[in-house]
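Student: A structural model of the following input is requested.
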Amino acid sequence: MSTPEISAVVEPAGGEAEPSKVKKILLRFSPKEEHALVNKIDWNLMPLVKTLFILAFLDRSNIGNARIAGLEESFNLSSNQYDWLLTAFYISYFGFEWIGFLWNIVPAHIYVAVCIFGWGFFASLQSAVTNYISLFILRFILGIGEASFGPGVPMYLSFFYQRKELGFRTGLFMSAAPLSTAFAGTLAYFITKFADKTPIDSWRVLLFVEGLPSMAMALVVWHYLPDRPSTAKFLNLKEKILVRSRYRRRIEIDGEQVVDGSHGHGFNMQEVFQVLQDPKVYVTSSMFFLANIAYSSMPVFLPVILREMGYESITAQGMSAPPYIVAYITVIAVTFYSDKKKSRAEFIVFFASMACAGYVVLAVSRETFVRYLALFFVTSGFFTVVALVIAWTVNNQSSESAKGTGVVMLNTIGQCGPIVGTRLYPDSDGPYYPHGMGICALSMLLVAILAILLRRHMALLNAQSEKEERYNLVSADEDEASFRASTDSVVPSALDADEEYDEEDEEFQDEDDTHHTLFYETISQAEARQLREQYGFDIEIIDDDKTVDDVMKAKAKFIARKKAIKFKYML
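Tutor: So this is what the prediction gives:
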């Protein structure tokens, strides 16, 4: 029989009166119901968030497609001037990373709607410029809009998902980057084909059209993007109570310091300073910096690289799509498996090494087919690494303030990478660009080395924490064996806390072990009354004093033991 689920009993939002004065009422959940809740959040949240990032990445990287659609000739741009157009975006993106703190302060539906309308407006406005300086300024402003959105999304997703669920969702979000780039090439192909039949410059039509969807999506975001799970319109009362239970278990089992947002948003400056003094956040930020050298440069230069391989401009637009489609599938598959294994470093090492090998081939090979094949390894490698590094950073911060600070630091340092990456492919290095390819290869190799070192360091910290836990537990009046014997009839040992619910284990669970396999949440009388009116006998509400007392005592023993359990780093 599989390890039974831990029963968690929590106080309702806002708190209750003393147990002796108010009778406690419990609502019972099954693991199936929690699994259904996560699926419902997935289907209502992830498509919207993913669409927004596709639009953001489309508006960011379409300058590369505009270049080979005639922008370069219209303004007689030199290679250095084009590089500065790319750099302008990342200078503002880097300089305005601090705006990401607003995710914890401003309601998400308002904040994101303003961001996406702003960057869509300025993206389309680029089509009306008449000189290089105007285009440079608009690219700078575009960077401010996107810096406000993309870097904070993984932290936003952590409001909805547990640590073991976050890697795959971050992968779903980040996979929008290769999908957008593939889509950008195909879309640019058809838009420029159409624009060739009009008196308007093809690049102007391209930039104008690709900015419009972002502005339109701002209205959708305002009405449908949830601020927190506790206020999500697509969740009913029972599901919101289960969300409350999930938040409590994140505190009691994972050691996180989170709030459900039902009483506003907060920010703890002490936790901010603690993160700023933590060397681990600078290691992951350095990994992100190195990965971003490749991540930022390839999408905007790939059409030019393909053109230099001998393809015509329009054909190069279409040929840029297949490597990104493969990368899209790879990111989703790898992040899903990474969540299953509850591991990040080993996947980062493998895919960083794969990208490094691809760049080496691009640097030394002169065969067109071999170079094109290497692009598949490169794009799948660095897109996957970026997604996993972001998830790893968020996973290993215990509170929302710490997660926010970690994400801001990750991007503040990491987004310096694109400033380097966008200057790696000058025309003078064409058609093979050996220096740029070599620098990217070295960067990805360093990512793999840093991941190995950080994993080893975190494993040592986890081992040290386990020794301290053992000492604390042995120091208690009950030793480990007697505690197991006294609590196994109600809750599993805290030593099994990491073996959380897995759908595959469900068929092995004993139906009689109700305390093991079901969750409990304290609810108010008003909530109980409303649930009974809605569900009738199809819901299990427990108000029997003896059963409630048994569960509450089990909870008290479990929480007492959990005080010895420390936050563990995900490796």
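Student: contacts and neighbour counts: CA atoms only from here.
Tutor: Will do.
Student: any idea how far L26 is from S7?
Tutor: 12 Å (Cα to Cα, to the nearest Å).
Student: I'd like the structure of this one too, to check against the first:
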Amino acid sequence: MPPTQTPLHPDAPAALERRVIRKVSRRITPFIIVLYFLSFLNRTNVGFAGLTMNHDIGLTQAMFGFGAGIFFVGYIVAGMPSNLALQRVGARRWIALLMLTWGLLSSATAFATGPASFYTLRFLLGLAEAGFFPGMILYLSFWFPARHRALVTAMFMTAAPLSNMIGSPISGALMNLEGVAQLHGWQWLFLVEGAPTVLLGVVALFFLTDRPEQARWLAAEERAWLSGEMQRERDARVTQGRSRVWEAFKDRRVLLLALVYAGTSTGLYAIGIWAPLIIHRFGFGYFELGLVNAVPNLFAVITMVAWARHSDRTGERRLHVAVACLAAGIGMLMAGYATHAVVLILGLSIANFGINAAKPPLWSLPTQFLSGSAAAAGIALINAMGSLIGGTLGPMVIGKLRDLSGDYSLGLYFVSATLLLSAVLSAMFGAAKKAPMREGSGSAASR
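Tutor: Below you'll find the predicted structure:
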């Protein structure tokens, strides 16, 4: 539950605020964590599948990296239209449709027969998943006042390291089903891990609520307070003149945040997609590999929530992003130099902390200076531009450098450089502000 802070308006009772935020957190947060868990698992389980799939369908490391990265081409193409559609038709219907579609496509990857079918399915999966993550960031801005948002975003985003932490042993175990029902282990992996997404897509249609004013699970007084609070925040942003789609394209802070996000995305998918292959060189079996790969993600889950809680309590965002990116860059350097499994896991743990801890305060920033359609477009634009560099080019470069050099060190150094650049750019964010941005509690949004 987000920490108690001074309400935005002195006449809003603190007890009422605590009660409402507690109820909203308990209702929304666990469910969307599970949804993001499945989203991240379905896009990164290809890292485990690649242990044997690459040989079975004739993929080189560079081709595998291209296939992993082409997911983000579709992701970028559909990101902004999907987020605008969510705002128009509502999260409940749109998220349910997306989940049904990407769950089926993820399972269908089990039937890839060569590079062309693998590339096609990954591209279509990117199209289907495009609206989910930015849509959830937008959705949280409908339900949580700004002063609570970094922590709840962190709780939501624990799903990414949780997906690697819990999904890795499961994926490793599924890989051992080689030959069962005349299917490869990697085919079982895609089939089994895609099915829950389809089922929860149906559940989402009935469980999600689009806006606070529609929340019958809140008492009338609670519903009125939250609706009024969120309306006051929207009105404040509209007063700043940043509520239309084109405002997102004009604001240079959107571009700067996209570049920062690109570094964190490069790191996130380097670990999510390539870590199993990197760790495998130390001789672990599939299930043991899954357990070892879970360690850096467990460390990230614990530390990123504490980092976001501190960001919310201080109201500071910019330096929380910069320091986390710096730590991630150092961790990747350690992983690149590692000649022992313990050093590799330590480096990946530090990198995992920094990559994941940077994101909640980063995603708290755009909704402080954008609202309405501009917020929907701005969040999607940051996500799309960041994913173009980090999600598309990152896996491709790592795969190409692996084929050229024979190991993964150069690829990890490349990832480290992008994270260190993100640290520098996020430190510059304050200079890019057009006007002072302060959170609902009155603390500075960026210092």
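Student: Quick check: neighbours shared by L26 and S7 of the first structure?
Tutor: Here L26 of the first structure and S7 have Y520 as joint contacts, going by Cα atoms under 8 Å, 6 or more residues apart in numbering.
Student: So which residues of the stretch 251-400 of the first structure form helices?
Tutor: 269-276, 279-308, 313-319, 321-341, 345-364, 368-395, 400-414 (DSSP state H, counting those that start in this stretch).
Student: right, and H516 of the first structure touches A8 too?
Tutor: No - using Cα atoms under 8 Å, H516 of the first structure is not in contact with A8; the gap is 10.0 Å.
Student: Of those two, which one has the most company?
Tutor: It is A8, of H516 of the first structure and A8, that has more neighbours when counted by other Cα atoms under 10 Å, with 25 against 21.
Student: sec struct for the more buried one, please.
Tutor: State at A8 of the first structure, reduced to three classes by DSSP: H, G, I helix; E, B strand; the rest coil: coil.
Student: Tell me which residues touch it, please.
Tutor: Contacts of A8 of the first structure (Cα under 8 Å, 6+ apart): S245, R248, R249, F519, Y520, E521, K555.
Student: Give me the packing partners of the helix or strand the second one falls within, helices and strands only.
Tutor: Following DSSP states H and E, the helix or strand that holds R248 of the first structure is helix 237-252. Helix 237-252 of the first structure is packed against strand 519-523, helix 525-535, with contacts defined by 3 or more Cα pairs under 8 Å, 6 or more residues apart in numbering; DSSP states H and E.
Student: just those: most buried one?
Tutor: Ranked by mean neighbour count, these are led by strand 519-523 with a mean of 24 (mean count of other Cα atoms under 10 Å).
Student: Tell me the counterpart residues of it in the second structure, please.
Tutor: Alignment of strand 519-523 of the first structure against the second structure: no match, by TM-score structural alignment.
Student: Output the residue interval of the first structure matched by the longest helix seen in the second structure.
Tutor: Longest helix in the second structure, counting residues (DSSP state H): helix 14-44. With TM-score structural alignment applied, helix 14-44 of the second structure matches the range 31-61 in the first structure.
Student: Now the matching stretch on the second structure. Mean distance?
Tutor: Its matched residues in the second structure lie on average 0.7 Å from stretch 31-61 of the first structure after superposition (mean Cα distance after the TM-score superposition for the first structure).
Student: returning to that earlier point: packing partners of the next helix or strand after the longest helix of the second structure?
Tutor: With elements assigned by DSSP H and E, the helix or strand that comes after helix 14-44 of the second structure is helix 46-57. If you count contacts as 3+ Cα pairs under 8 Å, 6+ apart, helix 46-57 of the second structure packs onto helix 61-89, helix 159-175, helix 185-207, helix 275-280.
Student: Measure how helix 46-57 of the second structure sits relative to helix 286-314, angle-wise.
Tutor: Relative orientation of helix 46-57 of the second structure versus helix 286-314 (axes from the mean of the first three to the mean of the last three Cα atoms, to 10 degrees): 150 degrees.
Student: Flag every buried residue along helix 46-57 of the second structure.
Tutor: V46, G47, F48, A49, G50, L51, M53, N54 (16 or more other Cα atoms under 10 Å).
Student: what sits up against that helix?
Tutor: Here helix 46-57 of the second structure makes contact (Cα under 8 Å, 6+ apart) with 59-61, 64, 68, 112-115, 168, 171-172, 175, 185-187, 189, 272-277.
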